[in-house]
Every structure is written in structure tokens, then in C-alpha cells.
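Q: Please work out how this folds:
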Amino acid sequence: MRLLKIIATVGPSNYDYNVIRKMIATGTDAFRINMSHGDQKQWEDFINLINKASNELGITVTKIADLEGPRVRLGNFDPIKIQQGQNLVLKYENSKVDGIPIDNRVFFSSIEQGDKVLIDDGKVSVEIETVEKDSAEVRVIEGDVLEPRKGVVIAGKEFDMPPITDKDVNDMKFIASKDFDYVMVSFVRNSKHIDIIRETLKKQGADNIGLLAKIETPSGVKNIDEISESADGIVVARGDLGMHFPLEVLPMIQKRIIESARKKLKPVILATEIFMSMVERPVPSRGEISDVYKALEEGVDGFLVTSETSIGKYPVQVIIWLSRVIQEAQKHIIPNKIDISDISEAKIAKGVVDLANDIGAEILSYATTIDMSRLISGFRPSKPIYTGAPSESIAKKLNIFWGVKPIIVGLSNNEEEGLNLTENYLKKEGIIGTGDTVIEAARSIDQNSFIVKVKQLL
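A: Take a look at the predicted model:
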């Protein structure tokens, strides 16, 4: 049984009910709607497709909204081919200068002669030669097709911009009106950024949505421990990180971010170029498969595929291959252990996992909140954590955690009743039976105590 989770991005390649249905049937645990692209009509269409397919299949699927955040982008223009050594003019889109438009004036107040500017995740790079108030002359270092609305980054620098934009606030109104389970927060620089987003959502009546902090900038890496403490989960956004740091140091940065999230027992998702070759090919590369093995060893909860499923030619095959590789990797790789000396309540969860692994027991939990299953998940048991959930909302939040298999059993009067409901469901489905050893764990409804018991089923 696959323990790591798969989050797929929606887009033109899966804007179809049959494709979404196949993606769920073959292993997609969650879908990401990237609010940097499309509009509310398209986003709502995807929500309806996901809900219809998941309900028809009877599979719990988590929905994640990804806020665009304070990003500088190219403006609108017809795609053009540029070549190495060519000179170009970049200009503020509202100025009357001829050139390639940039949508934010902060770009021109941030650049200096000699700066390297990366466009479209580094596919195109230019060097600044001269700077004016609303324009800059640049020399092309790496050429390719330059396309509109692509992201722009100054290597080694961060734009001095507010943590959320007017567009983000408007998008959060949409998020609050729909049944999203998580919001990915882009360009998180510190814990205050998370607090601002949480408060904004709360004002919209959406205070139960989980927040996943995307670590994409030097500030985010520097402040990763406080961000891990404040957020509900972490996303290692290797695309933007790769435009701020030398590529050769990215593996160590990835390792540090994952370790920080795991020490706080928060889910951590690895994103960008998981199976990037599958945008054009029906199979992943050997290097990509090795990358998945390494990430499993580091202890990620799952993977976020982006272009592979949103614009790639083989969105369903991406899910099939990723699920297949994860299941094989689990047979051979044990995630690195973590130190939890500063989280006393987590020691109970660690004891559950250690005992279950030692005696080969199944783990059952009942989630009065997501906490008990989150704590158990944080120690990466070798078997699934079958978790009874009182509601669909809690089940969907649990669905991105390592190994958690949420089961909606309904609201119970106490944790004992919840565990009994979960056990009875698993017996009925033939997942557990006579002679099996199970460890049952739950946190009390008042959150003041834990219940843990070991039993052999008769």
C-alpha cells in the first residue's frame, strides 16, 4: 500500500472529466489549483469535475488552492524567440517605451547593472546592462522562446513587496466560498506572512482551511524553523529556490527544509520537476526515479507534480508511474529518523509507531482533530494509519499525511466510540480480522488526554 501522497496540478491537459477520473482512480490523493493561471470560472469547473469523479469512485480527494502571491511577471505580448548575445529592452508595461513588458515597477527599483535576471523558471536569463526609471537594457545569456505572463526573478535578490496582493485577497474570497481543504501560500518569508493569510481567510469565514507554506526564497530558507512552527505544512518549491541559489547547493537546502518540517511534525511536500521529462515523454527518466527514492529517504510526505499533469501530454501516466515508483521504493528505503526531544506529547505517538513496527501491528486511530494522526504520521510507520474521521472535512485534511488512510465514520460521543466505529468498518471491509494485532490510538475530545491500547482481534 502506498504511504507517500501524490498531489497533481490541474490545467489544460486534464480539463476533462474522464482524465480527472482516471487520475483519481490511479492514485491522485489531492489536486492543486494554481491561481496564477486561469479564472474563477475555470477553477470552479475543476472543483466540480474533482467532486463528481471522487464521489463516483468513493475516494477521498483533497483540494488545494495555490495563491499567486507577490510575484513579478512579464506582461502580455506575442511569444518571441530570443538568442544568446541579443540585446533587449525590458520596460514597465504602462510606460510608453518600446520593449518587453514587466507588470510591476518594483522590478526597476530593485535591479542594478550586472544583475542576472531569470525568466520562466530560468529557461531564459539576461544580464542588466543599463537601468532607467521604467526600463532597462539587457543582454541575453540563455535564449529560448519568451512567453507572456512568465515569472521574473533577480538572482540572489528578493522584491520588497507586501506578503499578499489585492488579487490574493479577491482569490481568498473565492476560496472561502468553496470547499477547499488547504491553501498554498507563495513566497513565504516569515511566520508573520502565515499569520496575515490566516487572519484574512478568517475574515472571509474560512478559518478552518490549512495553510501550506511554499519555501521559495532566501528569507524563507533562513526563517524555515519559525515558518514550520506557524504553518500547517511545508512545500519545498525547488523551481523558485533554484533561481535564488546555485543549483549545486539545492540538495542541501531541500534536506534542511524537510528536516525542519519533520521536527515540527508537519507534513512536507516536495515540488517541481518530479517527473518533468513526462511533459513530453510517456515514461520518467532514470534520474527522476532516483530523485523519488532520495526524497523518500529524507522523509517527505508526498510529491507535487506541476507541469507534468497541467500541461504535459501524459497526465494519467504520470500518476501511474509515480505511484508505481513510490510503492517499489517503500520496500527498500526507511525514512531518516527525527529528534523530537522538544515535543513531549509526540513521544506517545513515537511509542505507537515503534511498537507497531516491532510487532507488525496495524495502527488504528480516531481523529477528534487531525492532531493524533499527524503525530503518528510524523514518525513514518511502515504500515498505513487507518484513521476514522468524524467528517469529510477532517478526512480531506488528513489525506496529505504520510501513510494516513482516512475513513469517514461519523461523529462519536467520545474517542472510545470513535475507535470502535473505525475498527468495525475495517473488519467489515476485510482489512483486519481474527488473529490480527492492532494498536488503537486517539486523543480525547477535550484534547487533555490520550488513549492507546494494544489488542489481538478475536
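
Q: From now on I want contacts and neighbour counts done on CA atoms only, so please keep to that.
A: Will do.

Q: The nearest residue to Glu273 once chain neighbours are set aside: neighbour count?
A: Computed as C-alpha to C-alpha, 6 or more residues apart in numbering, the closest residue to Glu273 that is not its neighbour in sequence is Val305, at 7.2 Å. Val305 has 26 neighbouring residues, counting by other C-alpha atoms under 10 Å.

Q: got the contact list for Val305?
A: Contact analysis of Val305 by C-alpha atoms under 8 Å, 6 or more residues apart in numbering lists 6-9, 271-275.

Q: Name only those of these that count as buried.
A: The neighbour-count test (16 or more other C-alpha atoms under 10 Å) marks 6-9, 271-275 as buried among the contacts of Val305.

Q: let's see this one next to it:
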Amino acid sequence: MRRHRNVKIVATLGPASETYEQIRALHEAGADVFRLNMSHGKHEEIAEKHKIIRQIEQDLDSPIAILADLQGPKLRVGGFVNPEGEMLEEGAKFRLDMDSAEGTVERATLPHPEIFKALKPGSSLLVNDGKIRLTVDDCGDDFAECTVVAGGVISSRKGVNVPDVVLPLAALSQKDRKDLEFVCQLGVDWLALSFVQRPEDVEEGRALAKGRAAILAKIEKPAAVDSFDEILAVSDGIMVARGDLGVELPVQNVPPIQKQLVRKCRSAAKPVIVATQMLESMIESPMPTRAEVSDVATAIYEGSDAIMLSAESAAGSYPIEAVTTMDNVAKEIEADPTYTEIIEASRKSSGKTVADGIVAAAREIVETTDVKAICCFTQSGTTAALVARERPRAPIVALTPLVGTARRMCLTWGTNCAITDTVDRFKMAVVSAARAARKMGIAEESDQIIVTAGVPFNVEGTTNILRVAPCEERLIFRTDPE
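A: Just a heads-up that it's a prediction; the model follows:
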């Protein structure tokens, strides 16, 4: 299913989008990737959604990527005597400790010894998405005496953020490890790791995945921003998760960080998703706010590979409308001449390999001729990612004999994926590319396309050929109806 836009749309599945009819409607409305949130739902429910997506993929002959988002080490306070919680007043004293007794207006349980070991006087603690801010006055291995800097209601099981220290937490909880193995056996395409702090966190997830899924690091902690270059180097993709990032950092810091991370991902030819609260009002309203539309537009102007819906498509009242809105905004932005100017002005020459030169040449040919598409044969998806990094003006057609590669490329900017037979001659590659471009409606027989491939065929990292070919080119076989 060809999209008439380059940025991809990720839709989270949930109670509002769990049937075949609902998920198919989301895909037809514009969702390219479906996110399975492992923080919610039993394994049987996750498996059922996975089965439905694969059925839709088969019914529509359209590769679909599945992203499993692991919960990560979520930190929470314990329960409270008062089920409504307690009001913490600014300037009051409040204690956090390991005592299992239920919380009061004076103290609460924080069953995470790793937090206490990392704290020091002056550290900040944020509770309930940053609505409550505490400053540590004194601390030990099992307690922290704090002053309330910003007050509010604290109640059972509210989340805790520690913005200014690197916590000695395992990147993956026991639940994450079980979930990871489960979804890898199911056959998801991408694994998102939550609350990544250091490159070792990504490497741990990769070791457990054993090549069964690509690894995407979620950037939602200041420590991850500080170590971003190292994290990017060991990741297959990035999610700028602005929810927790906006809690742990001053909100005014998030927009420039988003822009910087998106540019670095593009330079590295790795897909980047911008996520969280993009169309949040559409959870309850059929129309977004103007500010939300501008936020989506900003992510597209920055060159993001994908934009993501969370509760809007998972639990909202208008999931189809939310996807349709994103699709319409993307088409409008990409039709704006200013979009092309911004994207091309932000292009940086990257790499010194033959493949880098091939894809740069392909983009330049597209800009100076009437070539309709850049068609690239790829085993791992790397060549398609390099072409996408150039942000060419013509559509990208990525051809691969590997279903898993085609699915993973659904997250890459501007890439239209086609599963082909294995080819062993460049002539066959050209014919396959021409057929795919015609089938997708990107080119007609009278048009020309660019074909890139590598010799020897079916070997990763060998892109070394570029040819401008007529789209009418074909091989004549006895069994070929053409």
C-alpha cells in the first residue's frame, strides 16, 4: 500500500483498536507501524493483536512493522492509608523510606534501594509526572528526608523520577526479560527499550534479542541525552519520548533537544520517531488543537522518520480520525515548498564509502532529471536507509527478498517496501525494480527509474552499481506473460 507522503505514522494499539476491523481501518487510514505497549495487556492479548496485524498484512499484500515497547524499570511510591492520597504543602517536610507501612502526609514507602544509593543532598525527586517536586536534605541507604518544593496530592503507586542522577538500575526488569523473549518468539520487528541511560543498556537488549528484532532506544532521561552519541551508535533506531523527558528536564529544553536528536539520527541514517502528546486532545475530541497540529508539523519539518500516536489510537474515542489527521497534516506539510527547502538545507554530507557515493549520486540525478523513483535492492535495509538520509525528491522503492527487512523498513522515511524473488543478475534486478515501480503507481512504462544494487548479489554492504533504466525494460522468459 503506497503512501503519498514520506514521514511514517506509528499507531499504538489498545482497547479502542483491538479488532481486525479496527486495526485494518487504522492501517488503511495511514498507520505504517503498530506499537504494542507491553505495560498493558496480557501475553495472550498481545499475541492476538500480532496475529491480526499479520493477517491484515497478508490480506492487503502490504508489509507492516510491529513495534513492541517494553515497560522498563518503572519507579513508584507505595500505597497510602487514605485512598484519596495526601496533600503535600510547599515547604513541608516529607520522608521516603523502605518501611512497608502505608503512606501518610509525613512519609511514604519507596521500595527502590537503588534510588537511595544514588541520591545525595540537593538531589531532586519528581512524583506524579513532575507535579510534585521534592529536594533531598539528608539521605542514607534506606531513607531520604526531603523538603516539598512544589506541592500537590500524592497517592498510591504514583511514578517517581530522579532527573539529576544516573540510577544503578538494570536496563531490563524481570518482566521486561519475559516480555522480550515472548515478543521475539512471536516475531515482532522492532523492540523499544524504555528508560535507557547508557549504551550498555542497549547492548543488553540486543544480546537478549539475538538478532530477532531491531533495537530502538527510547530517549526519555537526561542521562540518555548526555550519552546520546554513544547510544545512537549501538542502536538501530531512536524514539524521542517527550513525556518523561519533559518531566525530568525543564520543558523549554525539550524542543531544541528534539531537533538536535532528529538531526543526529538522520546523519547516522537511523530512523527516529517523535512521540508523546502529539494529538492528545483527540483522545476525547474529533478535532485537534491548532497547537497540536503545529507540533506534528514541526516534527515533520525537522525531518523525522516517523510520528507516533499513543493513547489517541489506543484508548481514545477517535482513533481513525487521529490517524487521518496525522496523514492529512503530513501530506500538506510535504507539499509545502518550504518543507523541501528546509530538508535540503539541513542535509550534510556523510560517510566516505562507495555506497554513500552511490546514494548521493542517485539523489543528485533525481534533482536534475525527470527520473520517477530510486529503486534499491537491499538485504539488511542499510542501502534504503542511506537513500532515505539524502531525503530525495523522488519516491524510494526498497526491494528485498527478506520479509523481515521489508517490515523493518516501514519505519524509514519515504521508503516503499516490496518483497521480491532473489535475483542473481543485475538485469533481473532492473526488471524487478521496474515492475515494482509500475505496480505501486510510481512510474509508467514511458518513465525512467534509478536502480542501485550490489555485486555480488545477496551480500550485505556491497552497494556498488547505479543505473538509470527505462521502466519498460523487461526480461523475456518462456513463462513470462509480458
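
Q: Would you quantify the distance from the most centrally placed residue in the second structure to Val148 of the second structure?
A: What sits nearest the mean C-alpha location of the second structure, by C-alpha atoms, centre = their mean, is Ile273, with 3.8 Å. To Val148 of the second structure, Ile273 of the second structure is 35 Å away according to C-alpha to C-alpha, to the nearest Å.

Q: Pro282 of the first structure pairs with which position in the second structure?
A: Taking TM-score structural alignment, the alignment pairs Pro282 of the first structure with Pro286 from the second structure.

Q: for the closest residue to its match other than its chain neighbours, what are its contacts?
A: With sequence-adjacent residues excluded and distances taken as C-alpha to C-alpha, 6+ apart, Pro286 of the second structure is closest to Tyr318, at 5.9 Å. Going by C-alpha under 8 Å, 6+ apart, Tyr318 of the second structure touches 282-286, 312.

Q: What's the end-to-end length of stretch 243-256 of the first structure?
A: For stretch 243-256 of the first structure, the first-to-last residue distance is 18 Å (C-alpha to C-alpha).

Q: What residues in the second structure pair up with that stretch?
A: Using TM-score structural alignment, stretch 243-256 of the first structure corresponds to residues 247-260 of the second structure.

Q: Now the matching stretch: buried residues?
A: By neighbour count with 16+ other C-alpha under 10 Å, stretch 247-260 of the second structure contains the buried residues 247-249, 254, 258-259.

Q: Doesn't Ala398 of the second structure lie inside a strand?
A: Yes: counting by DSSP: H, G, I helix; E, B strand; the rest coil, Ala398 of the second structure is part of a strand.

Q: What about it, how many residues nearby?
A: Ala398 of the second structure has 31 nearby residues by other C-alpha under 10 Å.

Q: wouldn't it be in contact with Ser380 here?
A: No: counting by C-alpha atoms under 8 Å, Ala398 of the second structure does not reach Ser380; the two are 10.7 Å apart.

Q: Would you state the strands of the stretch 251-400 of the first structure in chain order?
A: 268-271, 302-305, 362-366, 385-389 (DSSP state E, counting those that start in this stretch).

Q: For the third one, give me every contacting residue.
A: Spelled out, it's strand 362-366 of the first structure. Residues contacting strand 362-366 of the first structure (C-alpha under 8 Å, 6+ apart): 356, 372-373, 383-389, 415, 418-419, 422-423, 436-443.
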